[in-house]
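In: what follows is a protein structure lacking sequence information:
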């Protein structure tokens, strides 16, 4: 127990490679810190809690998750997916509620890690994950439309669709032209600069250029506004006037999202980097502590960030020191550069997030899913649509449920029962023996099929049920088998079971199937012996009938 708990805490092994990798870690941390700055600001603004909260989250949560998390190269902070969940919470419960939601969600994620629920991510189907990602990308894009057309005040609606529509309907043409021009310029620079200068973050260059142009031209564009030049002191949130009970469900949704996105990001990072596997349970503990810490400093809930993690890996990160450096870089911005940062136009951040949203679209994965099977394509589309129109967590739950339904349906479709001819030379009594072979899964339809076949053949007195082809059997299937045997015996038929697969014997015994047989001798592993016994049974039954004796029971 103690060893298990220790494995979930920071240790010297986390930095064993640092003496030989510190240069690459330092460079990677600087690079990802620069890349993360505009995203942290933009996600803070887009979620409704402000650029300050986004920056605090990137600094505090990024540092805590790097130290306590389960991945050596994961970078954490505010993300687009979290923005999608937080925006409706801000609209419905106010900005002050976000800190409490973050605190509760952090505790929930922490508990998930302590109870070792990190492996649960492997049970989420691929089409659900990709549909979820596509839906998030669409929502992030829609959330930027108000700022992109110069009407950021319309971004406070719980629905991104409604916000976008209202903003477009109330557009001021002059302001919209300025804003759209900025968005277009930022997008072009983010696409073009990496083509020419691959090592230069296009988003930072675009933000700097657009901000300078806005200042020089005296544009009417709305800016980020004043930012504090230091981190606030940590403090418990103010619960006055807030109903914590109403925030439990939103906090659970945030916790679920934080766990899912963080583990997905860590899994992607593990596949990209040659730095060892990640510990999913420790990752949950780290992310839980990160969100709690962020809330105490007035930030928003955090998750692992796939895009920033990818930049970190591609920049040469080898240990978690790179993610720590990333947080230190952003902390330096808080203390040194909040003045220039406060002058960044909101439309510029909208442009950054629009490009980010487009890059999030899993086009290759979507094409593969749509070409795979109708069921997977439908699950993908349903998850994406529900993500955009309703709720992220609901989308994942519905996607998983639909997947389960299709899987059960496919399992049932593979479950078949056939009446087959008796092998070998025919005997006069064979017409009174029915041999049924069950294949695949044993479910309720099998019982109906056997009953229909037997009742349509009144001369049948012995039914052999061959189970060697049954691949899946649960308690329900075993109970159905017991009901089949019981019904046959009630109808005056003798049931014989042949070939119970070894892996199902214990279950069949526990459920009481064998107890429903007329005699223990009616269980066989060999089909020829089962048929011979059935023929013998009919012979003895006929002899008893000729002599006026009762039907033989012990046979």
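Out: Yes, it's here. If you're wondering where the values come from, they're calculated on a predicted model, not measured in any experiment. Residues are numbered from 1 along each chain as shown.

In: only C-alpha atoms for contact and neighbour calcs from this point on.
Out: Noted.

In: ranges for the strands of the stretch 351-500 of the chain?
Out: Along the stretch 351-500 of the chain, counting by DSSP state E, counting those that start in this stretch, strands occupy 416-420, 433-441, 462-472, 494-498.

In: now the third one, how far from the centre of its chain.
Out: For strand 462-472, the distance between its averaged C-alpha position and the chain's averaged C-alpha position is 38 Å (C-alpha atoms, centre = their mean, to the nearest Å).

In: next one: stretch 5-23
Out: Centroid separation between stretch 5-23 and its chain, computed with C-alpha atoms, centre = their mean, is 29 Å.

In: beyond whichever strand or helix holds residue 3, next helix or strand please.
Out: According to DSSP states H and E, residue 3 maps onto helix 2-6. As assigned by DSSP H and E, the chain's next helix or strand after helix 2-6 is helix 18-47.

In: one more to weigh against that first structure:
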């Protein structure tokens, strides 16, 4: 296997100049500052410590930019991972989450090495929208506890159990927390709206602005709300201990499914982010190199206490808007985060959890494509599209993402098989119009030659199309011609049907003749040895040659001309 490992950074450094560095520096600082509140908020919502989120952004962000296949991709923890990470933490614990993350990294690395990056695009849009909107709902629900200040020891990972626990905890609603959450939400939404019109506000990301304001207010007034300091003891002003997480061999088998979920979602989100960025900078990313970088990042991040990371669409878009054009911007973003941790970590103790919750709520609302659920929008598409979209969304919310993607892909495959089967047709050719009825029938009226034209794909989903031929409901001729000019492909099930038809005809003393084989059907028929059993003389170039061959194998009818 020829593994190609060539980070985009190598290509972009050729001719790199001061002007490019200036743009990358500005973008890297902006994105680094933006990443700080998001990394902490996503980590807390996932059931992890804010420190874990920050080090995920630093380590994974650096590696994804340095080794990735995109010029402008920014990596780190994302909102899409919140329900997955939270469920793994609840079911298996933090240490096993780190192991599952490293396993997903190995899977991503293998996907890139085996050049499977382009296959991620085979996932239907209906499945992507369904689970993306479902994840947004799950994220929103996960923030109700901190947004309202509810006193709940731990929330179950299962949807109905979580809703029941939140309902029972409603009497513990904290007024001060709710007021701060609403105020933070209002400031964030107002800032984002005003930033479109006020130039200086665009330089300070909304999440950072509301975080600074709320933290400053809380530091001076000491609001009676939960903070990073009260719940997590603050953020250490030092490098984390580097080491492997505790490994439990008995749980490795059970962690394969969670690891596969992390890998699949990470691959989808990172490549989707890279594709969006390509359209903004008129470039083309290398999907396989990007997957390998994502894999390395997810293996490395848990060594520093971090967890799953992928390409972040919002931070990548911010990087592009603020002038980032090479992976250097992403590397600077990681350096900015590291500097903030080492220099300003003590101030993080005053950050209110209600403000971080408000930030995540806005992220959840913005990540969903809610217009896709509008009745007029749904009416534009087929029943299959609507079924896949709504089923994937429902299962994502009520059960989990793994099952939702599996169900969505299964439904998409079934609908595709049905559609392809419906497009596969077989029709009898009216040879009597050209050769006369008496030339094609025996004295008793039974046919001498039958000819059929197949259209579409002869595969397992269309096997029933040849049942009438297998039963010989049109009679028992001396020769049967199959015109395959409009057959684009034949799979092994289709080949088996042809072989069965040939054997049935041979037992009756009749001959099967194929004509107009396209490249793929012809290749399979010859590679399988069926052409040898059928006889090359019974594989004709066109229908006329097939009819001439059929006349040579049927008994002669005295007094009738066949030419």
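Out: In hand now; what should we look at? Given the structure is predicted, the values throughout are model-derived calculations rather than measurements.

In: any idea what the TM-score is?
Out: After superposition, the two chains reach a TM-score of 0.89 (TM-score structural alignment, normalised by the length of structure 1), with 537 aligned residues with a C-alpha RMSD of 2.7 Å.

In: now the helix holding residue 3 of structure 1: buried residues?
Out: Across helix 2-6 of structure 1, burial judged by 16 or more other C-alpha atoms under 10 Å covers no residue at all.

In: tell me the spacing between residue 270 of structure 2 and residue 296 of structure 2.
Out: The spacing between residue 270 of structure 2 and residue 296 of structure 2, counted by C-alpha to C-alpha, to the nearest Å, is 14 Å.

In: surely residue 67 of structure 1 meets residue 325?
Out: No. Under the criterion of C-alpha atoms under 8 Å, residue 67 of structure 1 is not in contact with residue 325, lying 11.3 Å apart.

In: between the two, which one's more packed in?
Out: Just comparing residue 67 of structure 1 and residue 325: by other C-alpha atoms under 10 Å the higher neighbour count belongs to residue 325, 24 against 21.

In: show me what the more buried one aligns to in structure 2.
Out: Counting by TM-score structural alignment, residue 325 of structure 1 corresponds to residue 332 in structure 2.

In: how big is the offset of the host helix or strand of its match relative to structure 1?
Out: Here residue 332 of structure 2 sits within helix 328-344, counting by DSSP H and E. For helix 328-344 of structure 2, the mean deviation from structure 1 after alignment is 1.7 Å (mean C-alpha distance after the TM-score superposition for structure 1).

In: could you tell me the angle between that helix and helix 18-45?
Out: 60 degrees (axes from the mean of the first three to the mean of the last three C-alpha atoms, to 10 degrees).

In: so how far is helix 328-344 of structure 2 from its chain's centroid?
Out: Taking C-alpha atoms, centre = their mean, the mean C-alpha location of helix 328-344 of structure 2 is offset from the chain mean by 30 Å.

In: do stretch 106-113 of structure 1 as well
Out: With C-alpha atoms, centre = their mean, you get 16 Å for stretch 106-113 of structure 1.

In: please name the residues that touch the residue lying closest to residue 95 of structure 1 once chain neighbours are set aside.
Out: Distance criterion C-alpha to C-alpha, 6 or more residues apart in numbering; nearest residue to residue 95 of structure 1, sequence neighbours excluded, is residue 49 at 5.8 Å. Contacts for residue 49 of structure 1 (C-alpha atoms under 8 Å, 6 or more residues apart in numbering) come out as 90, 95, 98, 300.

In: in which helix or strand would I find the third one?
Out: Using DSSP H and E, the secondary-structure element containing residue 98 of structure 1 is helix 96-114.

In: before we move on, back to that, redo the strands of the stretch 351-500 of structure 1 as a markdown table? Include mean neighbour count and distance to residue 370 of structure 1.
Out: Formatted as a markdown table, the strands of the stretch 351-500 of structure 1 follow (neighbours: other C-alpha atoms under 10 Å; distance: least, C-alpha to C-alpha, whole Å):
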| stretch | mean neighbour count | distance to residue 370 of structure 1 |
| --- | --- | --- |
| strand 416-420 | 16 | 29 |
| strand 433-441 | 21 | 28 |
| strand 462-472 | 21 | 29 |
| strand 494-498 | 25 | 43 |
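
In: doesn't residue 25 make contact with the match of residue 325 of structure 1?
Out: Yes. The pair residue 332 of structure 2 / residue 25 is scored as a contact, 6.7 Å apart, by C-alpha under 8 Å.

In: hey, what's in contact with both of these two?
Out: Counting by C-alpha under 8 Å, 6+ apart, residue 332 of structure 2 and residue 25 have no shared contacts at all.

In: where do the strands sit along the stretch 201-350 of structure 1?
Out: 303-304.

In: residue ranges of the helices in the stretch 251-400 of structure 2, please?
Out: 256-281, 287-300, 313-321, 328-344, 353-367, 375-379, 383-398 (DSSP state H, counting those that start in this stretch).

In: the second one against structure 1, how far on average?
Out: Between helix 287-300 of structure 2 and its aligned stretch in structure 1, the superposed structures give an average distance of 2.1 Å (mean C-alpha distance after the TM-score superposition for structure 1).

In: one more: the first one?
Out: Compared with structure 1 after fitting, helix 256-281 of structure 2 deviates on average by 2.3 Å (mean C-alpha distance after the TM-score superposition for structure 1).

In: picking that back up, who are the neighbours in contact with the closest residue to the match of residue 325 of structure 1 other than its chain neighbours?
Out: Excluding the flanking residues, the one nearest residue 332 of structure 2 by C-alpha to C-alpha, 6+ apart is residue 28, at 4.9 Å. Neighbour list for residue 28 of structure 2: 319, 324, 328, 329, 330, 331, 332, 333, 336 [criterion: C-alpha under 8 Å, 6+ apart].
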